[in-house]
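**Q** would you be able to build a 3D model of this:
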Amino acid sequence: MSAINISAIEAGQLWSFHGGIHPPERKQLSNQTPIQTLPLSKTFVVPVKQHSGNSGEILVAVGDYVRAGQPLTQPGLQRGLPVHAPTSGTVLAIDEQPIAHPSGLTDLTITLAADGQDAWYPTTPCPDYQQLSRAELLERIQAAGIAGLGGAGFPSAQKLALQRPLEYLIINGVECEPYITADDRLMREHAAEIISGTEILMQVSGCNKALIAIEENKPEAIAIFTQLLSERAATASSIALRQVPVKYPSGGEKQLIEILTGRQVPSRGLPIDVGLLMHNVGTAFAIHQAIVLGIPLIQRVVTVTGEQVDKPGNYWVRLGTPVADLLAYAGFHETTGKAAQRVIMGGPMMGFALANLQVPVVKITNCLLLPSTTELAPAQQEMNCIRCGACADVCPAQLLPQQLQWLAKAKDYDGLEQQNLFDCIECGACAYVCPSEIPLVHYYRKAKAEIRNIAREKAKAEIARERFEARQERLEREKQERLERHRQAAEARKAAQAEAVAAGADNPQDAVQAAIARAKARKAAQAAAAAKANDSAEGESS
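**A** From the prediction side, this is the model:
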């Protein structure tokens, strides 16, 4: 960054990003009461993979007794992120179960029957973490199973392991999507721990400046952080608070970076490409828990909200808890048939409806929304695009949503790549303003999934091709080795014949015949000796 840019950031200047919308916030439904702790469920279903990237290798077997915080998987050769037991109990099954996914997919899970004791696995707290090396801190963060809790679920240790010069660490407390207040309540009740986690992140990343960004519609959280930062003289100059204007999706990674620094992350690029690193406030809190207290990531705050729930609010929920258990505690009464109540995991803009309430809460589950039909109308019949251009006006990534939809319908994947489909953050702003009720994000998600599948199949085919070519090379090499052995043997025979001639034989063939005769004579002598031995043995026995 230029010196002028740095001085403007230090002065607290804010910028803006293209597009954006202002949907009704509806946060008062759930942010008025402290975070409650959900009672333990009787059964937990823990997906082996709850993050972006590879899954870990399973450490337990059916029938094993485990304790809360005990690793159920290990990173293994693929460096997958581990998951931990949410409580103590017995492993009931290791099999495929439905998971929280828009398509209702199944995935490998570990089912645990809780014993109700909540006995803990030994922890390794380290309050004096400043004495630990960067590698040791990274290993602890990895071992604690911490992934980004803002929604993407990227392993935090891998993100921190990237080694490039950093200007700022950004802690994202914007939480711009309507209804969701999990980060808001966490910041109000655990601001000191979030600041501690920020300091740990600064030490690990080697960055000496941090910005904590909070949206202006969270005055209580802003007041608490303002007070704590002013009291901490050691960090007051290195950690600064920024109040972000209310606009959706200002909490998107690239959008928040542009607001705070005026910089744009390049297409398909990362924040580190412009000297920045971003983590969610929930991630900072989890890192404090993991390093200072030695507690792995086994629970998170989940907002339960909407007019169809009796006790909207925020809850500490153990990972692997069935959604149905959380909703029952919050006062939701499930209906079936045509009038079945929608349960949306996530917010109204980026969330998706659940087809099965037995799916588990996972690391990226931040909200369960239960709206009435009056507050959030069901999807209407899709109509033809009228080319109004409203979607392009509000797109924060400055894409052409209309063009992307046409390409997605036509399965023109090369065209989608050229139009930067993967720059889409799936914020839903385009669908929100579409007068034709076109579910634009649905088309983008489906196209992204298909492109990824094609890439995986292409990678598999490439691996198969390489294996085939390696096999062909090996067979050809073995063939050449055999031919070389035959050639050497032939040369050896010729050499033997030459030696026989040199020894005085009149004809090389005579020497060969003589050698054959000698071999036959030796075999005959051996046969006669064996027959004589047999006769002697028979004579002695008689």
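**Q** contacts, neighbours, all on C-alpha from now
**A** Will do.
**Q** and whichever strand or helix holds residue 227, what's buried?
**A** Using DSSP states H and E, the element containing residue 227 is helix 219-231. Of the residues in helix 219-231, 221-222, 224-225, 229 count as buried by neighbour count, 16 or more other CA atoms under 10 Å.
**Q** which one of those residues is nearest to residue 105?
**A** residue 221 (37.5 Å; CA to CA).
**Q** need the contact list for the closest one.
**A** Contact analysis of residue 221 by CA atoms under 8 Å, 6 or more residues apart in numbering lists 184-185, 187-188, 191, 214.
**Q** any idea how far residue 213 is from it?
**A** Distance of residue 221 to residue 213, given as CA to CA, to the nearest Å: 11 Å.
**Q** and if you look at residue 12?
**A** From residue 12 to residue 213 the distance is 11 Å (CA to CA).
**Q** same check, this time on residue 403
**A** Residue 403 is 34 Å from residue 213, where distance means CA to CA.
**Q** same question for residue 312.
**A** For residue 312, the distance to residue 213 - CA to CA - is 26 Å.
**Q** wait, residue 70 sits on residue 82?
**A** No: using CA atoms under 8 Å, residue 70 makes no contact with residue 82, being 10.1 Å away.
**Q** which residues does the residue nearest to residue 84 when sequence neighbours are not counted contact?
**A** For residue 84, ignoring the flanking residues on the chain, the nearest one in space by CA to CA, 6 or more residues apart in numbering is residue 71 at 4.3 Å. Going by CA under 8 Å, 6+ apart, residue 71 touches 59, 82-85.
**Q** again with residue 324
**A** Contact analysis of residue 324 by CA under 8 Å, 6+ apart lists 357-359.
**Q** helix or strand for it, which one?
**A** Assigned by DSSP H and E, residue 324 falls within helix 323-330.
**Q** list the buried ones in stretch 388-408?
**A** Quick answer for stretch 388-408 (16+ other CA under 10 Å): 390-397, 399-402, 404-408.
**Q** narrow those residues to those in helices?
**A** Of the buried residues of stretch 388-408, the ones assigned to helices by DSSP state H are 390-394, 401-402, 404-408.
**Q** want to throw those residues into CSV with distance to residue 288?
**A** As requested, these are exported to CSV (distance: CA to CA, whole Å):
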residue, distance to residue 288
390, 43
391, 40
392, 41
393, 40
394, 37
401, 40
402, 44
404, 41
405, 43
406, 46
407, 45
408, 43
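**Q** to compare with the earlier structure, here is another sequence to fold:
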Amino acid sequence: MQSLHNVLERLKSGRTWDFPGGVHPVDFKTISNTTVIKRPSLPECLYLTVKQHIGLEGQIIVAPGDKVLKGQALTKNSHPLSVPVHAPTSGEVVAIAPHVSAHPSGIAEATLQIKPDGEDKWIDLTPLTNYQSLPKPELIEAICSAGIAGMGGAGFPTHIKVGVQKEVEYLIINGVECEPYITSDDRLMREHAWQIRQGIDVLTHILNPKHIIIAIEDNKPKAIEAMQVACQENRKYLVCSVPTKYPAGGEKQLIQMLLNKEVPSGGLPIDIGVLTHNVGTCYAIADAVFSGKPLIERVITLTGKALSKPGNVWALLGTPMSHLLDFAEYDVKKQKRGQRLIMGGPMMGFSLRSDHVPVVKVSNCLLVPTDSEIPLTEAEQACIRCGACADACPAGLLPQQLYWHSKAKELDKAQDYNLFDCIECGACAYVCPSQIPLVQYYRQAKATIREDEKEQIKAAKAKERFEARQARLEREKEAREEKHRLAAEARKKRAEATPVKDTADQIDDSVSESDPKAKVAAALARAKAKKLQSAPSNTESTEQPEKAQKSAAVQAAIARAKAKKEQQAQQTAEAKEETPSQKSAAVRAAIARAKAKKEAAQQNLEKPTAESNEPQDTSSQELEVSEMTAEEKKKARVAAAVAKATAKKEAERQEKERSDNSVAGEQAHNEPAQEVEASEMSAEEKKKARVAAAVAKAKAKKEAEQQEKESTDNSVSDEQSQSAPTQEVEVSEMTAEEKKKARVAAAVAKAKAKKQAERQAAQQNDIDNPEDKELTE
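**A** Sure, this is the predicted structure:
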């Protein structure tokens, strides 16, 4: 490795290093570099592709129908890797739609279509002539706002390059332009060397490099002379020529030739303290800083023997190639196999699918060759493993291995052979005897790998979002559970802190809402309690207010109990009056129906024997009579059981009323809850009694109807129509099975009545015992 002093001395002496591989094609530069840069007329429509650089497209800020001025921004930055696009002239935005793009595939991309108005009116420009007094971030922002991207072919956003934080030791200005046919940089350095130097001054101010080297290929002597004259005032600027060899203009190859340094695999020049910029980029930076103009045009070479007037032109961005072909007088007859257009040079360029492709920021050449000038590629042959591609590769790769793995879609193995270190210079394809388009295979493999990486990034982001969502839902769930737990604890604490008196008052309120008398009594009791609390106490102890409250509560409970008992007694009396009347009505109806049936049966028996041909009808009537008698007996048993149960309940109720009257004055603060239970029991008993009465009534009605059908005997019907004692005799005449069922029903009714009486007695004891204790105390 040479020292810094030796490197500079070597360059000043005109000596350089070399890089491996490379080729020496015929340059054909004299076709287009003999005339000055011209400016064609305005096209009828400009097609501005939204994304013209490496990175992300900006956000469109205009709409169809908008009037725009020259230099007006049409998009804005939506990401650090995006730069805006500006209107190349004044006019109207007529459409925003997909249009064929400057890409090998010709894929349609979002495009702004502007129809020029011919006025070419500028917006207000703001130059930064005193740039040296401005902060560096402000200058970088001005470069970004001007929409400048690398104009040497890569199209990387310039503001990202100049905004590096690492120390820059060498700033290399690339004016090599090694691609055959292309002369745009040559003519730009010849005609605008002074403005290029201004751009170098701005970069030097921002980056503060130790050394600045302007490299130009030795086949451009006039450009070298012009740049030496422009840079002679600054001793830090070193203009040196490099040998003509393709691809000497490659970034990594140029660094190796000038500094004898090699950029590591997968690394960048800044990793070794070097930064490179194209002369066209320097010109655009000077325009943006000293004139305030955004990047709206560039120099493009129109060359090839199929053009009658080749040369270099200032082409507005968005100009369709058809317009440039008309300006250079394209001769269709010289391309007998059809129109053949190449964007770029013969080594790294690509064929265009349409002449409507617009000029973009990285367009530097439009090559229109004749059929004999650049023959069409012959059919691809099998690789013969000659090794010529490996000898020509300037990156020191193994092109044949990359070809095999790329063709077989073995992308992992292709990356193992450093696929992305390939600069796609085309030297391997240039020397291949089998006419294999090696670079196309490499580009396809790279594109596939990039797409796979994008999908993996999307999948990783989706997974991250999903996991974040799951974590958020889990946190929300835990927060809800904690909230519910705290609320439950708070409710529990409030319930424990609530006095028994409040609970009793709530029960009193709920009970008294349905009973006006109890409500009035409760209100009077509360008023007495409030009066007792407000009265002054001078001799009693602190326990007197509590006793007063208890006595008031007892009085209120007694009043409510009396009101409830009166209501229950009234309801019971009405039920008693209703049940006998219903039973007597049912018995009278049954007797009437039985008599009617008996008379009908007697009339049938008195008919002549000539009508005895209907024995089946008579026998069926007799069977119905016998069945009705059995059902009537069952009805009697049920009615007796219901009457017995009703009498039992009435006796228990009367006993309970006597016990309640005896202890009504001794009930304390627990009485309200007990009264609620008693009232609920009375209601349940009344409900059961009503259900039992309804069942007995229905059964009695059904038995009466069956008796009417079965009655054929006068003595039986007379006994049934007399009274209840007659029914008891019939019960004694029942069959053994019917007697068993009657005894079971009576036993069940007696057991239920006894159980109910025991439960009421137990509840009454629970009520009485606390009262006895309180009285003794």
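**Q** quick one: TM-score?
**A** Here the superposed chains carry a TM-score of 0.91, computed using TM-score structural alignment, normalised by the length of the first structure; 514 aligned residues with a CA RMSD of 2.3 Å.
**Q** before we move on, the earlier item: residue 12 and residue 213 of the first structure: which has the busier surroundings?
**A** residue 213 (24 against 14; other CA atoms under 10 Å).
**Q** that one -> the second structure?
**A** Matched to the second structure by TM-score structural alignment, residue 213 of the first structure sits across from residue 215.
**Q** secondary structure element for the closest residue to residue 701 of the second structure other than its chain neighbours?
**A** Nearest non-adjacent residue to residue 701 of the second structure, counting by CA to CA, 6+ apart: residue 586, 6.5 Å away. According to DSSP H and E, residue 586 of the second structure maps onto helix 544-605.
**Q** so where is that helix in the first structure?
**A** When the first structure is aligned by TM-score structural alignment, helix 544-605 of the second structure has no counterpart there.
**Q** what helices and strands are in contact with that helix?
**A** With contacts defined as 3 or more CA pairs under 8 Å, 6 or more residues apart in numbering; DSSP states H and E, helix 544-605 of the second structure has these neighbours: helix 516-534, helix 671-710, helix 714-722.
**Q** can you list contacts of the shortest one?
**A** If you take CA under 8 Å, 6+ apart as the criterion, helix 714-722 of the second structure is touched by 588, 591, 594-595, 598, 711, 726-727.
**Q** same thing but at 6 Å, please
**A** For helix 714-722 of the second structure, the surrounding residues in contact (CA atoms under 6 Å, 6 or more residues apart in numbering) are 591, 726.
**Q** how about whatever helix or strand comes next after that helix, which residues of the first structure does it hit?
**A** Per DSSP H and E, the first helix or strand lying C-terminal to helix 714-722 of the second structure is helix 724-732. Alignment note (TM-score structural alignment): helix 724-732 of the second structure is unmatched in the first structure.
**Q** and if you look at stretch 151-161 of the second structure?
**A** Mapping stretch 151-161 of the second structure onto the first structure (TM-score structural alignment) gives residues 149-159.
**Q** what residues of the helix holding residue 324 of the first structure count as buried?
**A** The neighbour-count check on helix 323-330 of the first structure (16+ other CA under 10 Å) flags 323-327, 330 as buried.
**Q** farthest pair in the residues you listed?
**A** 323 and 330 (10.8 Å).
**Q** picking that back up, who's more crowded, residue 70 and residue 82 of the first structure?
**A** Remark: of residue 70 of the first structure and residue 82, residue 82 carries more neighbours, 30 against 20, as counted by other CA under 10 Å.
**Q** tell me the secondary structure at the aligned residue in the second structure for the more buried one.
**A** In the second structure, the residue paired with residue 82 of the first structure is residue 84, using TM-score structural alignment. At residue 84 of the second structure the chain is in coil, as set by DSSP: H, G, I helix; E, B strand; the rest coil.
**Q** does residue 84 of the second structure touch residue 74 like I think?
**A** No: Residue 84 of the second structure is beyond contact range of residue 74, at 7.0 Å (criterion: CA atoms under 6 Å).
**Q** what's the helix or strand for the aligned partner of residue 138 of the second structure in the first structure?
**A** Aligned counterpart of residue 138 of the second structure in the first structure: residue 136 (TM-score structural alignment). Here residue 136 of the first structure is covered by helix 134-143, with elements defined by DSSP H and E.
**Q** mind jotting down where the strands sit in the stretch 351-500 of the first structure?
**A** Assigned by DSSP state E, counting those that start in this stretch, the strands in the stretch 351-500 of the first structure fall at 352-353, 367-369.
**Q** who wins for proximity to residue 339 of the first structure among the ones you listed?
**A** Of the strands of the stretch 351-500 of the first structure, nearest to residue 339 of the first structure by CA to CA is strand 352-353, at 14.4 Å.
**Q** what's the average distance of that closest one to the second structure?
**A** By mean CA distance after the TM-score superposition for the first structure, the fitted strand 352-353 of the first structure averages 0.3 Å away from its aligned residues in the second structure.
**Q** in the second structure, what stretch matches that strand?
**A** By TM-score structural alignment, strand 352-353 of the first structure lines up with residues 350-351 in the second structure.
**Q** stretch 34-51 of the first structure too?
**A** By TM-score structural alignment, stretch 34-51 of the first structure lines up with residues 36-53 in the second structure.
**Q** re earlier: which positions in the match of stretch 151-161 of the second structure come out as buried?
**A** For stretch 149-159 of the first structure, burial by neighbour count (16+ other CA under 10 Å) applies to 149-150, 153-157, 159.
**Q** roughly how far apart are the match of residue 82 of the first structure and residue 112 of the second structure?
**A** Counting by CA to CA, the gap from residue 84 of the second structure to residue 112 of the second structure is 13 Å.
**Q** list the buried residues in stretch 288-304 of the first structure.
**A** Per 16+ other CA under 10 Å, stretch 288-304 of the first structure contains these buried residues: 288-292, 294-304.
**Q** for those residues, which one is nearest residue 454 of the first structure?
**A** Of all those, residue 454 of the first structure sits closest to residue 297, with 33.3 Å by CA to CA.
**Q** what do we get in the second structure for the closest one?
**A** Counting by TM-score structural alignment, residue 297 of the first structure corresponds to residue 295 in the second structure.
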